[in-house]
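**Student:** need coordinates for the below:
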Amino acid sequence: MPVSVVAAGAIPWRVTKDRLEVLLIHRPRYDDWSWPKGKLDPGETIPECAAREVWEEIGLAAELGIPLPAIYYPVAAGRKVVHYWATEVKGQRILPDGKEVDSVMWCAPEKAATLLTNPSDVEPLEFLMAAHRRDELRTWPLIVLRHAKAKPRSSWSRAEGERPLAATGIRQAQSVKRLLQVWRPMRVVTSPWLRCIATIAPYAKAVDAKVKVHDALTEHHHARKPKKSTGVLEALFDKQRGVVLCTHRPVLPALFRQLAAHMPGRLSAILPGDEPFLAPGEVVVCHVAVAKSGQVVAVEQVKPFDD
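**Tutor:** Model (predicted):
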């Protein structure tokens, strides 16, 4: 049966006195216990939907962590899918909206499993619990971004580094700005060429991110010294803080090979392996475990909303 309803949400979690807790919500309309979630709005990606719903329902502005299994179940309109992520609550205050959600409850995952009204909601919870046992629940994002669509090379006669974004690319850059706020990396590492700078600038300005440019990430420098560009990527693991790296299509294969060395084979198989590797403005998000230095434990590939 095809999917007719797409929704997204998250399981908020925290560790209190070395014990994992998750946050259940009560929805008066259905008189049920569930996770914060809601339907996809026009003009947003599925991760953006999850982050928005968490904010609207419980007032939590938190970055999405590792993806959790999606659940499927029948509804009046047909078949519904709900995509879930983990999201850590780091002392933020929870403020139910009072309409969609009238009560919340922190509890042990084992208790939450018995209280959930929809049995399907237990599956992402069990995945979250298993990740916690493996020390793979608390992570930071390392994001690789291909710059937005640029003007064609054939129509540009000046320096390659000055080739600007096309009109479509300018719109994509705004979509990238919204998408990256789902993970909210506060560091930006980018090629200095104009099309990369123009792609990442709206996001960097919106969150006041720290920006660092590296010539090694340009096409020309990478062609001459590919190890320099992979070295820039490798250095990002040292600081263990959220970061987005913006570069060009010819640089991507080497970066993905370098990333593959930081993850098990089942995850490296997810990394793009064929031309063009990423569409303009598309991202690969690598979730790096805080407790396992340099180890990627989850991978996502997401396109910004395309109007």
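
**Student:** C-alpha only now, for contacts and for neighbours.
**Tutor:** Will do.

**Student:** what segments of the stretch 1-150 of the chain are strands?
**Tutor:** 3-16, 19-27, 32-34, 37-39, 67-75, 78-88, 103-107, 139-146 (DSSP state E, counting those that start in this stretch).

**Student:** quick one: contacts of the longest one?
**Tutor:** The set of residues external to strand 3-16 that reach it, using Cα atoms under 8 Å, 6 or more residues apart in numbering, is 20-23, 35-40, 46-47, 49-51, 53-54, 64, 77-90, 125.

**Student:** right, and the helix or strand after whatever helix or strand Glu234 lives in?
**Tutor:** Assigned by DSSP states H and E, Glu234 belongs to helix 226-239. Counting by DSSP H and E, the next helix or strand C-terminal to helix 226-239 is strand 243-247.

**Student:** for that following strand, what is the distance to the chain centroid?
**Tutor:** Centroid separation between strand 243-247 and its chain, computed with Cα atoms, centre = their mean, to the nearest Å, is 13 Å.

**Student:** that strand - contacts with which helices or strands?
**Tutor:** strand 139-146, strand 187-190, helix 194-207 (3 or more Cα pairs under 8 Å, 6 or more residues apart in numbering; DSSP states H and E).

**Student:** the structure of the following sequence is requested for comparison with the preceding one:
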Amino acid sequence: MSNPATVIAAGGVVWRESHGSRQVLLVHRPRYDDWSLPKGKLNPREHVLVAARREIEEETGQQVILGPSLGIQRYDVRKNGGTAPKLVHYWAASLAGPEQEFEPNDEVDKLEWLPVDQAQERLSYPRDVDILNCLDAVLPVESTVVVVRHAAAVKRKEWSGKDIVRPLTDDGAATAERLSEVLAALGVNRLHSSNAERCVRTVTPYAASIGRQIHLHPEISEQGYEKDPSALETVVAKAWRPGKVTLICSHRPVLPGLAKALGLPVGKYATGAFLVAHRLADGRVIHERFGAP
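**Tutor:** Take a look at the predicted model:
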């Protein structure tokens, strides 16, 4: 008999500053009569960041923006008459706007904002306390940068026009649409891109959804970078903007140099893959890499 498939879930620690101290939001689940962190299972083909935001918002009624990772829980759950491994990914989550009114439901009937020390006592599971205890190490965030390689484009050998206008494939366009949901979960509010069509179209669905302009930079196109590799410093100088979440979309040959200039790890990016980096107030930079959504 084969082993049950791993259950993947996602959630977060929703936090706020109130009267000079940090509070976190806990949920009470009547089915289990427990106090826990908001979380839930991924939908089919759902990106883990999108799932984390959706589950937090469904369980708490609060709109949030995801910040740094807080780690992964690993434990077994009952499934189909047996047990299966479960992985739960957590992120710090800040309110995206004013606190919303909560309506109790069958899944969550009560919410409570508590100071961290009281939340540690209230939580029903030690594993949730372990996640909560990671919060101080990743806050406050000073600025965030998301570096993405454009989605899949028509192959060079199949394109007779200028390379700068080579378009996305249908699959690439679908990736760009899914990426829009990911960028929304991260709260991206500044958009910078190579001026190549394949980069611009990767970012366009999200730009349209928030009504923001895409700032185009020939210096991080393949041709611009080949002509003058040092020119990308003009983009890097604008990247770490305090209080902002900045997206930079570029190309495989450019990304290693761009990452190095940003102080990020240099590595390979598949089409549509991205890296999320947070610069903390103490000067540290922490990051996560993700495949294409």
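
**Student:** if we can go back for a sec, make TSV out of the helices and strands packed on strand 243-247 of structure 1 and add distance to Arg178 of structure 1 and mean neighbour count.
**Tutor:** Rendered in TSV, the data for these read as follows (distance: least, Cα to Cα, whole Å; neighbours: other Cα atoms under 10 Å):
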stretch	distance to Arg178 of structure 1	mean neighbour count
strand 139-146	14	25
strand 187-190	15	22
helix 194-207	7	21
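
**Student:** with distance to Gly281 of structure 1 added, can I get these in a markdown table?
**Tutor:** Shown next, in a markdown table, are these (distance: least, Cα to Cα, whole Å):
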| stretch | distance to Gly281 of structure 1 |
| --- | --- |
| strand 139-146 | 5 |
| strand 187-190 | 13 |
| helix 194-207 | 8 |
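
**Student:** right, and those - which one's nearest Lys225 of structure 1?
**Tutor:** strand 187-190 (16.7 Å; Cα to Cα).

**Student:** ok, back up a step: just say which of the strands of the stretch 1-150 of structure 1 is most tucked in.
**Tutor:** Compared across the strands of the stretch 1-150 of structure 1, strand 139-146 shows the largest average neighbour count, a mean of 25 (mean count of other Cα atoms under 10 Å).

**Student:** and the next helix or strand after that one, how far from structure 2 on average?
**Tutor:** Beyond strand 139-146 of structure 1 on the C-terminal side, the first helix or strand identified by DSSP H and E is helix 167-180. Once the two are superposed, helix 167-180 of structure 1 sits an average of 1.3 Å from its aligned residues in structure 2 (mean Cα distance after the TM-score superposition for structure 1).

**Student:** so where in structure 2 does helix 167-180 of structure 1 end up aligned?
**Tutor:** Matched against structure 2 by TM-score structural alignment, helix 167-180 of structure 1 falls on residues 170-183.

**Student:** same check on stretch 64-74 of structure 1?
**Tutor:** With TM-score structural alignment as the criterion, stretch 64-74 of structure 1 aligns to 66-76.

**Student:** show me what that stretch is in contact with.
**Tutor:** By Cα under 8 Å, 6+ apart, the surrounding residues in contact with stretch 66-76 of structure 2 are 12, 49, 53, 83-94, 127, 131-132, 134-135, 138, 141, 185-187, 278, 286-288.

**Student:** mean distance between that stretch and structure 1 after superposition?
**Tutor:** Superposed on structure 1, stretch 66-76 of structure 2 shows a mean distance to its aligned partners of 0.9 Å (mean Cα distance after the TM-score superposition for structure 1).

**Student:** off-centre distance for that stretch?
**Tutor:** Distance, stretch centre to chain centre, for stretch 66-76 of structure 2: 13 Å (Cα atoms, centre = their mean).
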